[in-house]
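**Student:** The following comprises the amino acid sequence and a computationally predicted model.
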Amino acid sequence: MLVKLGGSVITDKARPLTPRRASIRALASALAGLREPVIAVHGGGSFGHYWSVRHDMHTRADEYDARGVATVKDSMARLGAIVTGALLRAGASPYPLAPSSIMRRTRADTAAIRDMARVAEAGWMPVTYGDALWAGGRRSFILSGDRIMSMVALAVRPRLCVFALNADGVYSDPSSREVVPEMRAGQGVSTGDAGMDVTGGMARKLAESARIARAGIDVFVVNGNRPGRITAAVAGKGHQGTLIRGRRVGGRAARSS
């Protein structure tokens, strides 16, 4: 299973460089209790995104300020250590991986991603995150956690992808806060999102979720402040959130596992 811990859940996006430690502990406990291989990805929230905005860095490769790149990377390493520390204390066996280890400059390293899945199958929990990466020469770019989710999903084809956000699911209308319980890839919905986010906010999450679902993999969008909803959905005990159904071919999922 592949899980994204949203930056808006694990950090206070209104306060720079502020982790939400209680939320991180609760999510770590939920993930540690899952009885299947898990790969975890987390966002930058008020750590990486804060510095990305300050230094005007984006997902497009360009010659961004070298100090800005270094500062983003430092902040994400710090947040990553907080997340993996919480997982360790919760009883999991986290296996931190820098995102550069699964990339070849701006492209996914499929072989490395499949090795990451083998690490999960062997009993560890790989943990990686969005970050600033070198693109060649003096260029760099921001690799979002949402983009990592789709890259990993397409390479290893997990049975389920979970996006844990600071929202109850995908809203049909932000004014009514009505959650869409189930939808198809590409279905029109609200893409409104709040807070600092140079990686595209909810629009990016839905685009990457649709990419995953088109490959035949179910995607569950859930409120990360309610970790019990993640464990209930994984256990097949119903879902409170939005389930984006993977495209089926001939009545079956297109994925291999």
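**Tutor:** Ah, there it is.

**Student:** contacts, neighbours, all on C-alpha from now
**Tutor:** Fine.

**Student:** ok, now how distant is the closest residue to Gly224 other than its chain neighbours from Thr71?
**Tutor:** Taking CA to CA, 6 or more residues apart in numbering, and ignoring the residues beside it in sequence, Gly224 has Ala164 as its nearest neighbour in space, at 4.3 Å. Plainly put, Ala164 is 26 Å away from Thr71 if you go by CA to CA, to the nearest Å.

**Student:** Who has more neighbours out of the two?
**Tutor:** Residue environment comparison for Ala164 versus Thr71 gives the larger neighbour count to Ala164, 29 against 18, counting by other CA atoms under 10 Å.

**Student:** by contact count, what packs against the helix or strand hosting that one?
**Tutor:** Applying DSSP states H and E as the criterion places Ala164 in strand 160-165. Here strand 160-165 touches strand 2-5, helix 7-10, strand 218-223, going by 3 or more CA pairs under 8 Å, 6 or more residues apart in numbering; DSSP states H and E.

**Student:** Ile82 is nearest to which of those?
**Tutor:** The closest of the helices and strands packed on strand 160-165 to Ile82 is helix 7-10. By CA to CA, the value is 9.8 Å.

**Student:** Okay, one more to line up with it:
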Amino acid sequence: MNSNNGITILKIGGSVITDKRSEDGLAWEEEIVRIAREISGFEGKLIIVHGAGSYGHPQAKRYALTEGFHAEGAVVTHNAVKALNRIVVGILNDEGVNAISVHPMCCTVAKNGRISDMYLGSIRLMLEKGLVPVLHGDVVMDEVKGVSIISGDQVIPYLATQLKASRIGVGSAADGVFDDKGVTIPVITSMNFDEIKAYIGGSAGTDVTGGMLGKVLEMLELGKTSSITSYIFNATVVGSVSSFLNGENIGTAIKDS
């Protein structure tokens, strides 16, 4: 598989690797194995971020963490997403990817729901030494709210900006972003966003972080502050992850203009 001299960030959505209808966490391990095998041939610098799916959203909703601080809820939610991360990282290593867990709870501080600081020194060293950091949506400490839910979709642009990533792929359970006729929109920019935002939906399961619209908004904001184009594509399709990592532009491209 082709390598990339810059940093590639690959997001795998919670809807791809878990049953988001479950209330207690159910991982699609066969899908994770397939995706891990598609990743295993990539030789460039890679960061993986995965969604929480049914390992985080139901728990956060149960304890109303988006509304206020709850100590037990923070622990339960973090432990749930950490359990999914353990599965993902374990399978990646089984398939030959030298993956290492990086839990946002342990290195991130938010302010009113947005990342204000994340320690990246260890991630930089991991990339230099050929390791693959694997982050995820998580509950993190918040200077204003006590705790916040930080989605993988918020982690991506922060990492991309701070580490100057060159390529971003957001693997979802849909063939990109659809218009009102169910056709994939090839490109979304700040120029056409207002006319299509009404078509962009949420999530099929419990999601406390904004679903597809949340993804688009985060990637659009990234496009405004950098020259990075992001691609939202269907990671449930066999070969799509490897196609993205091979340099193909698939799904919906999101950029500033």
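**Tutor:** Looks like it arrived, so ask away. Quantities reported herein were computed from a predicted structural model and do not represent experimental measurements.

**Student:** After superposition, what is the TM-score?
**Tutor:** Comparison of the two superposed chains (TM-score structural alignment, normalised by the length of structure 1) gives a TM-score of 0.86, and 240 aligned residues with a CA RMSD of 2.0 Å.

**Student:** Need the counterpart of the residue nearest to Gly224 of structure 1 in structure 2.
**Tutor:** The alignment partner of Ala164 of structure 1 in structure 2, by TM-score structural alignment, is Gly171.

**Student:** what's the distance between that match and Glu67 of structure 2?
**Tutor:** Counting by CA to CA, the gap from Gly171 of structure 2 to Glu67 of structure 2 is 28 Å.

**Student:** before we move on, what about Leu135 of structure 2?
**Tutor:** Noted for Leu135 of structure 2: a distance of 24 Å to Glu67 of structure 2, by CA to CA.

**Student:** So for the two, which residue has more residues nearby?
**Tutor:** Just comparing Leu135 of structure 2 and Glu67: by other CA under 10 Å the higher neighbour count belongs to Leu135, 23 against 12.

**Student:** Report the contact partners of the nearest residue to Lys13 of structure 1 once chain neighbours are set aside.
**Tutor:** Counting by CA to CA, 6+ apart, Ser46 is the residue found nearest to Lys13 of structure 1 once chain neighbours are left out, at 4.6 Å. Applying CA atoms under 8 Å, 6 or more residues apart in numbering to Ser46 of structure 1 gives the contacts 7-8, 11-19, 196.

**Student:** List only those of the residues you listed flagged as buried.
**Tutor:** When burial is judged by neighbour count using 16 or more other CA atoms under 10 Å, the buried members of those are 7-8, 11-13, 17, 19, 196.

**Student:** quick revisit: who are the neighbours in contact with the match of Ala164 of structure 1?
**Tutor:** The contact partners of Gly171 of structure 2, by CA under 8 Å, 6+ apart, come to 10-13, 16, 232-236, 241.

**Student:** Greatest separation within those: which pair is it?
**Tutor:** Maximum pairwise distance in the contacts of Gly171 of structure 2, criterion CA to CA, is 13.9 Å, between Leu10 and Thr236.

**Student:** any idea which residue of structure 2 is furthest from its center?
**Tutor:** Lys181 (26.5 Å; CA atoms, centre = their mean).

**Student:** quick one: that one and Ala235 of structure 2, what's the gap?
**Tutor:** Taken as CA to CA, the spacing of Lys181 of structure 2 relative to Ala235 of structure 2 amounts to 21 Å.

**Student:** repeat for Ile168 of structure 2
**Tutor:** For Ile168 of structure 2, the distance to Ala235 of structure 2 equals 13 Å [CA to CA].

**Student:** And the two? Which one has more around it.
**Tutor:** Set side by side, Ile168 of structure 2 and Ala235 show unequal neighbour counts under other CA under 10 Å, the larger going to Ala235 at 28 against 25.

**Student:** so the more buried one makes contact with Ile12?
**Tutor:** Yes - Ala235 of structure 2 is within contact range of Ile12, at 7.1 Å (criterion: CA atoms under 8 Å).

**Student:** Touching both of these two, which residues are there?
**Tutor:** Taking CA under 8 Å, 6+ apart as the contact criterion, the residues that touch both Ala235 of structure 2 and Ile12 are 171-172.

**Student:** Next, format the helices and strands packed on strand 160-165 of structure 1 as CSV and append distance to Lys205 of structure 1.
**Tutor:** Converted to CSV, those look like this (distance: least, CA to CA, whole Å):
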stretch, distance to Lys205 of structure 1
strand 2-5, 10
helix 7-10, 12
strand 218-223, 9
